[in-house]
Every structure is written in structure tokens, then in C-alpha cells.
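*Asks:* when you get a sec, could you give me coordinates for this:
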Amino acid sequence: MPDVIFPLDSTKTFTQQQLTGHNRWHPDIPPVATVKPGESFRVHCREWFDGDIHNDDSADDIRDAPLDKVHCLSGPFAVEGAKPGDLLIVDILDLGPIPLEEGPLAGQGWGYTGIFAKKNGGGFLTDQFPDAYKAVWDFTGHTATSRHVPHVSFTGIMHPGLMGTAPSHDLLTTWNTREAALIATDPERVPPLALPPQPKDAVLGSLEGADYDRVAAEAARTAPPRENGGNQDIKNLSRGSRVFYPVFVDGANLSVGDLHFSQGDGEITFCGAIEMGGFIDLRVDLIKGGMETYGVSENAIFMPGNVEPQYSEWLAFSGTSVTLDGEQRYLDSHLSYQRACLHAIDYLTTFGYSPEQAYLLLGAAPIEGRLSGVVDVPNACATVYLPTAIFDFPLAPTANGPTRIDPGMGAPRSSF
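*Replies:* Now for the predicted structure:
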């Protein structure tokens, strides 16, 4: 087992640990450790809400989830010899939940998926699902099942939802400027168009005093993916993946967190993956001057891992860029994927699931989302592929009609 360079004590909160990570992006957050090219190491990661979501049958914790606190990131880790313009190679060697059969924190034998309320983050289908719901998933080896979404069982593609390098000061200014301009177009929108710097609840490693105050006022939130990688939520960044990150600061300052037991393409409920705490084993290396050599001026490129469930039969749903009220949009692939997801949800309800259970399932299970047509004006076409083997009943249409299942207790809804 590689040496643990960022240990976590499950009985303590993120800020009570021996080493303090961070939940904002800024080049002046000091690294917690330095590693050498070619070195392998293990990192422990907190679940992204630091234990605020519970293994129970209430969604009030999702409704009240403190978005200013996320994401709890382990790091930064400096890489010896890394300079701006290099490419940082990151190999994902292994990852998994905290190795305990049960416990109070997500990752200790369980994880969760949440539909976020429109007033607190929203989601891909927030207009159709404005309230908070939750599903708790139990882990048996690599398999996930849920009392809140019964009759399904699937192998998770475990992966870090968030990993990336630190931005330079210039890149940070670019982020804040362009996102502020977007917010200004509709500053009262719910949910907001973007999240500006927020000093409240900022965790900035070992920074204190005036340095903390300055950085907290400038540091970027970790919610979106950006040029440094960040919160890309790519389910195929699994074991065996190799990622090439642009380096913007001396040392690269790599950070990682937001581990997922499983996820469907798009993480559509916003907290759409099965969130967990756990460990990840990484190996790093450098390609000197690699950004210019390979034309990677921004955004990571990667080689997907070779460890994933082998589903061979699928039921696919398509959607086009026409709104629910019949308005035609021009090649709107975002809308077409929404419509494909809604068609899949409608289909699953014919078997007995509630719309919320179906929505949670699409976020958590290893569904495939694809842009199937982007040139046939005016309609873009997107598709959602459901692996049929995850269900314990026949999913395909037949002349006999859908098999009705017992939906169980349903997905817990938040109180008002």
C-alpha cells in the first residue's frame, strides 16, 4: 500500500484534522505535502459535505445542505520540479470507500444521492423537481442497492468527482471576471447562474490572519469544472485512468476529493452520484513543456480506466431540442439531454417507481449519456442508455405491458 500522505480521522471534522485541506481554488493556498515525479501515494478524502448528510429516511439534510462548505478537498500536493507550462500526469491506481462495514459517515458501508431543492442549488431538471429528496445506498463489495430505490442492483464505477491543479493569479482573475459578468445578466436568478467568491465557511489550508482574509475574498468556488480540471464529474475517471493536467503554478498543487461510488453520465440531480468518503491512490509524473508540445493550453485530457461494469444490453431513450411547452430551440443539446432524461423517467414510472425515484436512479446508476445528433437543424438529439441488467424485472416493452413492482418506501422528501 502506498504511504498515506493525507490521513483523515473519521471521528473529526474536516477542519479538526492533523492536516487541513481546502474548499476553494487559489494559487496562494500552501501545499500540505510534496511528492516526487514517479512517486505513488495514498490520500484520504472526506465526503463533500463533511458528514452533514445522514443515513436516515429524511431529506431535510439535503434541503438544508450548506453549499458554502463544499467541496472538502484533500491537498494541495506539490510535485517536485513542476513548472507552469508542464503537463502533470496523474495515474489513478486505486480508490474505494472507507474500509469499514458500517459507521456514521458516508463511505463507511453506505453513500447517498440527493435531489437538491431549487432554492438550494437545484439540478439538471430543477423546474420539474423543485423539492429536496434523498436516496441512501448500501455497499456490498462493488455493488450498490438502496431501500429508497428498490429492485435495482449495480456495480459502481468508483471515481473522484473532483481533481485538478491550482490556477495562476491571472487564471483566477479570468474565472472571477467572466463568472461575475454572467451573474450580472440575471443576479436574482434561482438557482444562481454561477457562484462568486464567498469568504463564509472558506477553508484555506494553513492560511491565517490577513493572508486568509485576502485569499478568502478572491478564491474561486469549487462547483464548476474549469481549465484546471476541477469538478468535472466524469464517471470514467476510474481505476487505471491516466489524466494529463495543465500546470499553472510552481509545484502544480494537485488537489482531489468528492469521491463517488457510482454515477450516471451528467450527475443530473446535482448531488447525482453516490457520494462517499474514502481513499484514493495516485501516482504522478511530469511532461516538461507538455502544454505547448501537445497543444493543451487549458482543460485536462485523459485516458479512461479499464475497470468498469460490463453491461451488454441497454434500453435507450432519445430527446430533441423542443421544450415541454412546444417551443422549438436551435440545436440545443442541453435541452435534448433533459428531454431524453424526462422520457426515461416517464417510462420508469409505468413500472411503479415515483418520478423522484427514477430521477435519483438516473443520477446514481452507470447510465450512458450521448450526443447522438448535433447537425440536423433545428433539432439536436441526445440519448440516455439504461443498462437493463441492473433491474430485477424485465425492462423492455412487451405486449403484456409493464411488470408492476413494489416501489418500497419511496425516496424521502424534505419537510416544508
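*Asks:* CA atoms for contacts and neighbours, from now on please.
*Replies:* Noted.
*Asks:* where exactly do the helices run in the stretch 51-200 of the chain?
*Replies:* Taking DSSP state H, counting those that start in this stretch as the criterion, the stretch 51-200 of the chain contains helices spanning 60-63, 169-184.
*Asks:* including distance to residue 43, could those helices go into JSON lines?
*Replies:* Formatted as JSON lines, these follow (distance: least, CA to CA, whole Å):
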{"stretch": "helix 60-63", "distance to residue 43": "27"}
{"stretch": "helix 169-184", "distance to residue 43": "26"}
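*Asks:* would you tell me which one of those is buried the most?
*Replies:* Across the helices of the stretch 51-200 of the chain, the average number of neighbours (mean count of other CA atoms under 10 Å) peaks for helix 60-63, which reaches a mean of 21.
*Asks:* returning to that earlier point: quick one: which of the helices of the stretch 51-200 of the chain is nearest residue 345?
*Replies:* The minimum distance between residue 345 and the helices of the stretch 51-200 of the chain falls on helix 60-63, with 21.2 Å, by CA to CA.
*Asks:* quick revisit: the helices of the stretch 51-200 of the chain: which one's closest to residue 347?
*Replies:* Closest to residue 347 of the helices of the stretch 51-200 of the chain is helix 60-63 (CA to CA; 26.2 Å).
*Asks:* run the chain-centre distance for that closest one.
*Replies:* Counting by CA atoms, centre = their mean, to the nearest Å, helix 60-63 is centred 18 Å from the centre of its parent chain.
*Asks:* and for comparison, fold this next one:
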Amino acid sequence: MASHRLSRQQIVYRLDQSIPPAVEIDPGDTVYFETYDARTGSILSDDDLLDHPHPVGSNPATGPVFVRGAEPGDGLCVTIESIDLAESGFLAVKKGEGLLAHRADHFATRIVPVNDGVVHFGDLRFPANPMVGVIGTAPAGDGISTSFAGPHGGNMDNRFITQGSRVHLPVEVEGAGLGIGDIHAAMGDGEITFIGLEICAEVAARVDLVKGAGIRRPLVETDHHWVTTGEGDDLGDAARMAANEMVDLLQARLELSFEEAYMLMSAAVDVQICQCCEPGEFPVTTRAVVSRDLVP
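*Replies:* Okay, the predicted model is just below:
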């Protein structure tokens, strides 16, 4: 299979079928996505504050990738083969924003080195946990900003999307229109300031095509877990969506009734927050997680 490289100059701020592809590939090819951080490389020092709107947008994704043979009703299986991080990223506080907006009285930025898999936050050290914030395909109809999540994927901010993960995505338009971006060197569940440890990176992803998959929504598969996703204007709606997808998965894979799967959910499935930076003002994303020891 062939490999392809996309520079971080080949960026989009929307997943949109009207955007010409940056590259055309065959199923099974690997694409190396060079990605910008969430502010397109504009944050270079602690003096660079998020006190003004970015002139072109936030959360850029590299792409789009046209997958030959991909048609509506198919699915992509995108395997994250590696995530190579830049030497530093940034954390920030935006005045009056985030989950603790009522306490965020000042703008602040911190450039944070990341060396040999270790994050250096002042005198504190903790392991990096590289993950992909934005991964998605172009939706049918109008496009959607890379700042938002939906049935197409998008800005899910799901820390289970990391090296080794397989992300199943629906194909809604010819060629799929895959984009990847918004890499974090580390991100706590919730991303409560709106900003994870934003960093430039290179992501190697193998892109396989599953004909007639009929995938409705993103599904994340790791060696140890199945992960369904949800999004909504409030936490309840988003959690309900992820749970609903997980109940369907349990019924299908374990041949259970709804009642059996629903009971099992309450005993063996974790419903978790992905991004909850400003509920009611900005859409929330969630996940439901089950062990593959229980669900092969």
C-alpha cells in the first residue's frame, strides 16, 4: 500500500464536501498528516494571549482526503498508527470563559515543553498522553466547522483516540472527505478551559474502506475497549446519545434484549465526559466505554 504526506499548510476549518481534496488515496493507504495546533501556530510565547478572535478560525484540520471508491453508506476505519509531537505546546485561560468562567478574571498563556513523553509544567512533571481532538468526514449537505462534533465525527476531544486506536466513521459523500487535526499532548476529561495542551504534530493514519458498513455515528475501537460517542447542547443530551449507541452495540454483539443490555450498562459501562468547557453555551461531547474482556 502507498503512503502520502500532507503538510500542515493543507488545512481546513470546515469538513465540507465542496472543498477540493488535498490528496486522493486508495483504501489501505497510510497518510501522514502534519497538523497545526488549535491556533494555527500563532501562540509562540507566554505573552501571546487568547484575547482576540483568531482571524481565520480555530481547530484547523489537515485535509481533506478523498478515498477512492468511498460512497455514501460505506464506512472508514482509520487506524492511528503514530502521533509524533512537537517539542512544546501551550495551555491557556481565556478571560470569562470555560467551566469556571466566573473565576477566570484574566487571560493567561503558558508555553509547555514536552520532552521524551514527559510534560514539563513549571517544576511539575507528568506523562504526555497524545490524542486526536478532531477526526471526521464531510457531512452530506452543508459543511460543519471543525470546532463542532456530530454524526460525522469532528471535534470529539475523545482521549481514547490515540496511537493504536481504530476510529470507525460514516461516509456521507463520495470520497469521504477525511480530516484530522487538533492534537493534544495531554488533555483532562472535560477540557474545562476550552484549551487542552495544544501542540503541532504529525499523525500517521491508515485509512481502510468498509463497503456497505451503514455506520450511523463514530465508533472508537482500541485493543481493550469499545467506545461510543455523543454530543449535545447539555450534558444530559450528550450522555444519553453515547449511552444509546452503547446499548445498541451491546445488543448487536452479545445478542441481548434491550432490557438485558440496559441492565448491563448500569453495571459494566462507564459514561464519561470528553469536553464540557461551557455547558449550555458550547456543545458537550461524551463517550460510553466498555471493556473488550466483556464484549469481544
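*Asks:* related to what we said a few turns ago, out of the helices of the stretch 51-200 of the first structure, which is closest to residue 161 of the first structure?
*Replies:* Taking CA to CA, helix 60-63 is the member of those nearest to residue 161 of the first structure, at 18.5 Å.
*Asks:* longest helix in the second structure, by residue count?
*Replies:* Longest helix in the second structure by number of residues, with DSSP state H as the criterion: helix 235-254.
*Asks:* output the contacting helices and strands for that one.
*Replies:* Taking 3 or more CA pairs under 8 Å, 6 or more residues apart in numbering; DSSP states H and E as contact, the helices and strands that helix 235-254 of the second structure lies on are strand 225-232, helix 258-268, strand 270-275, strand 284-291.
*Asks:* one more time with 7 Å
*Replies:* strand 225-232, helix 258-268, strand 284-291 (3 or more CA pairs under 7 Å, 6 or more residues apart in numbering; DSSP states H and E).
*Asks:* tell me which of the ones you listed approaches residue 77 of the second structure most closely.
*Replies:* Taking CA to CA, strand 225-232 is the member of these nearest to residue 77 of the second structure, at 13.8 Å.
*Asks:* which residues does that closest one contact?
*Replies:* If you take CA atoms under 7 Å, 6 or more residues apart in numbering as the criterion, strand 225-232 of the second structure is touched by 149-150, 218-221, 238-239, 241-242, 245-246, 283-292.
*Asks:* filter the residues you listed to the buried ones?
*Replies:* 149-150, 218-221, 238-239, 241-242, 245-246, 283-291 (16 or more other CA atoms under 10 Å).
*Asks:* where in the second structure does stretch 29-47 of the first structure align, residue-wise?
*Replies:* Counting by TM-score structural alignment, stretch 29-47 of the first structure falls onto residues 19-37 of the second structure.
*Asks:* if we can go back for a sec, which one of the helices of the stretch 51-200 of the first structure lies closest to residue 92 of the first structure?
*Replies:* Proximity of the helices of the stretch 51-200 of the first structure to residue 92 of the first structure was assessed by CA to CA; the nearest stretch is helix 169-184, lying at 26.1 Å.
*Asks:* just to revisit the earlier point, relative to residue 274 of the first structure, which of the helices of the stretch 51-200 of the first structure is closest?
*Replies:* For those, the distance to residue 274 of the first structure is smallest for helix 60-63, at 13.5 Å, taking CA to CA.
*Asks:* about what we covered before: buried set for the match of stretch 29-47 of the first structure?
*Replies:* By 16+ other CA under 10 Å, the buried positions in stretch 19-37 of the second structure come out as 21-23, 25-28, 30-37.
*Asks:* nearest to residue 171 of the second structure among those residues?
*Replies:* Distance to residue 171 of the second structure across these (CA to CA) is lowest for residue 27, with 13.1 Å.
*Asks:* and the nearest residue to the closest one once chain neighbours are set aside, what element?
*Replies:* Taking CA to CA, 6 or more residues apart in numbering, and ignoring the residues beside it in sequence, residue 27 of the second structure has residue 208 as its nearest neighbour in space, at 4.8 Å. Using DSSP states H and E, residue 208 of the second structure sits in strand 201-210.
*Asks:* and that strand against the first structure, how far off on average?
*Replies:* In the superposition with the first structure, the average deviation recorded for strand 201-210 of the second structure is 0.8 Å (mean CA distance after the TM-score superposition for the first structure).
*Asks:* residues in the first structure aligned with that strand?
*Replies:* Aligned using TM-score structural alignment, strand 201-210 of the second structure spans residues 278-287 in the first structure.
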